[in-house]
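*Asks:* from the sequence below, what's the structure:
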Amino acid sequence: MRISVLIPAYNEQDRIGATLEGVLGLKSIDEIVVVDDGSADRTYEIASSYEGVSAYRLEQNSGKGYAVNFGLTKIKDADVIVFLDADVGATSGEVQKLIEPIINGECDVTIAAFPPAAKKGGFGLVKRLARSGVKLFTGAELSATLSGQRAFKKEVLDIFDAIPSGYGVEVGMTIDILRKGFKVKEVPVYMTHNETGRDISGFKHRGKQFYHISVILLKKFFK
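*Replies:* All right, here's what the predicted structure looks like:
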């Protein structure tokens, strides 16, 4: 079974190295693809310096969805594809826990369930909206609906013409995958990443998330 890891990255020069080193240490991984989404720092230079990593650079910042779609065109004959954020650092090795249930035939998709945040974020509105939306449309009760760390059997990703863009992508994909009858499993991991705090930029980010998820859910009503 061939396993590929896809890492979209934007201005992650401080973390991309550690993220790659954690994954490169896993014998189960056959291919690592990094897509630098038009970073203004040395993200691409650092990623491309690692042997065993295929790094690509987009000329301008086009968003995570675009970077993921571009990266999928570069992946070669994978049976399992892992989406991994560039900011998880040395905890990236935890993706092994996402891969094993798929290899063992337990499920078609795994979603990383992170430990509780180390610092206070928002007030839980975005998480509640995401969880409620998934339950409304599928009946499934999932806790990590916003997590971007996921592993998929290739045939699951084949149901999408393209990975949607925007902050509602994970919620929309989860709904579509469950509706198609694929089995999804949440897997506890000890990953960490850059957390959004209770400052102006943090509330702006969560506001965008809430809006994008709301739009995705509204669209589901009319499909």
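
*Asks:* okay, CA-based contacts and neighbour counts for the rest of this
*Replies:* OK.

*Asks:* how near is the nearest residue to Q209 once chain neighbours are set aside to P116?
*Replies:* Sequence neighbours aside, Y167 is the residue nearest to Q209 in space, at 5.1 Å (criterion: C-alpha to C-alpha, 6 or more residues apart in numbering). Y167 sits at a distance of 21 Å from P116 (criterion: C-alpha to C-alpha, to the nearest Å).

*Asks:* I'd like to know how far A140 sits from G202.
*Replies:* Relative to G202, and taking C-alpha to C-alpha, A140 is found at 29 Å.

*Asks:* count the neighbours of the residue nearest to Q209 for me.
*Replies:* 21 (other C-alpha atoms under 10 Å).

*Asks:* what residue lies at the spatial centre of the chain?
*Replies:* With distances taken as C-alpha atoms, centre = their mean, G148 lies nearest the centre of the chain, 2.6 Å away.

*Asks:* now the second one, please; I'll put the structures next to each other:
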Amino acid sequence: MRRVFAVIPAHNESQTVAETVRALITLPAEVLVVADCCSDDTAERAREAGATVLVRQGRGDKACALAMGFRWIKAQAPSDEDIVLLIDADVGSTASEAVHLLEAIVRDEADMAIGVLPPAGRHGGFGLVAGFARWVLQRRTGRRLCAPLSGQRAIRWRLLRQLDALAEGFGVEVGLTTDLMRLGARVQEVDVRMKHRYTGRSWRGFLHRARQGWHVLLASMGLRRVQLWTED
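*Replies:* So this is what the prediction gives:
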């Protein structure tokens, strides 16, 4: 029987992580939250909601949190038919929309399904980092994607286990797409009605996108610094 593993990397997401966990459990999915260098009660909220929780110490890094999650999945003796969901902690109850990502895999239409969220409008930035990521992927794979930075994905385990390392930080999605397509993965974008917190056009938002852009640049250069199957 095919299993679904949902990995949620979470850094100080105590306000939304429980709703996200509960929505994914109903799919159904085996939900893992990686509490990534949190200073709040994210881990406790996730555990109370029914998730398995791993706590990561040190410097916060999304790719390192995902790598920890993938190692946990490997320890569960998954089969090649199993599916891994990657879901951001701040989508809350709209995480239930991940069912549409799973459907694309189950119907054998894709090996990786990427969630395309509704437009951010004035709540988002100016789209510069996303535009750069599109350009990078088009150059690397020949494919132009609408949502190259989306953290909402469903991926076949048999492909994930073939990877050796991940691009660091917020370059992880661009790196995953590039590397999986080189392995022959069929990639499909799927519209999902998910909502998440936008960083907006504040100075913090611009700082976040500057860091994100730097990580995308490193990913575009082929740097894969986060080892998957050894402890970081």
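
*Asks:* can you calculate the TM-score here?
*Replies:* Here the TM-score for the pair of chains, by TM-score structural alignment, normalised by the length of structure 1, is 0.92; 217 aligned residues with a C-alpha RMSD of 1.5 Å.

*Asks:* identify the residues contacting the aligned partner of the residue nearest to Q209 of structure 1 in structure 2.
*Replies:* Aligned by TM-score structural alignment, Y167 of structure 1 pairs with F170 of structure 2. The contact partners of F170 of structure 2, taken as C-alpha atoms under 8 Å, 6 or more residues apart in numbering, are 61-63, 211-212, 215-216.

*Asks:* and the top helix by length along structure 1, what does it pack onto?
*Replies:* Taking DSSP state H as the assignment, the helix of structure 1 that covers the most residues is helix 200-221. Counting by 3 or more C-alpha pairs under 8 Å, 6 or more residues apart in numbering; DSSP states H and E, the packing neighbours recorded for helix 200-221 of structure 1 are helix 125-138, helix 169-179.

*Asks:* out of those helices, which one sits most buried?
*Replies:* helix 169-179 (a mean of 19; mean count of other C-alpha atoms under 10 Å).

*Asks:* first-to-last residue distance for stretch 190-203 of structure 1?
*Replies:* Stretch 190-203 of structure 1 end-to-end distance (C-alpha to C-alpha) = 25 Å.

*Asks:* and what of stretch 39-58 of structure 1?
*Replies:* Terminal-residue distance, stretch 39-58 of structure 1 (C-alpha to C-alpha): 8 Å.

*Asks:* residues of that stretch that come out buried?
*Replies:* For stretch 39-58 of structure 1, a neighbour-count test (16 or more other C-alpha atoms under 10 Å) marks 39, 43-44, 46-48, 53-57 as buried.

*Asks:* before we move on, back to that, three-state assignment of the match of Y167 of structure 1?
*Replies:* helix (DSSP: H, G, I helix; E, B strand; the rest coil).

*Asks:* could you pull out the strands for structure 2?
*Replies:* Under the criterion DSSP state E, structure 2 contains strands at 4-10, 30-36, 52-56, 83-86, 112-116, 153-156, 165-166, 187-191, 226-227.

*Asks:* can you put those strands in TSV and add distance to G69 of structure 2?
*Replies:* Below are these laid out as TSV (distance: least, C-alpha to C-alpha, whole Å):
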stretch	distance to G69 of structure 2
strand 4-10	6
strand 30-36	7
strand 52-56	8
strand 83-86	10
strand 112-116	17
strand 153-156	14
strand 165-166	12
strand 187-191	22
strand 226-227	12
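
*Asks:* tell me how far the aligned partner of L58 of structure 1 in structure 2 lies from A113 of structure 2.
*Replies:* Under the alignment (TM-score structural alignment), L58 of structure 1 pairs with R56 of structure 2. Using C-alpha to C-alpha, R56 of structure 2 is found at 27 Å from A113 of structure 2.
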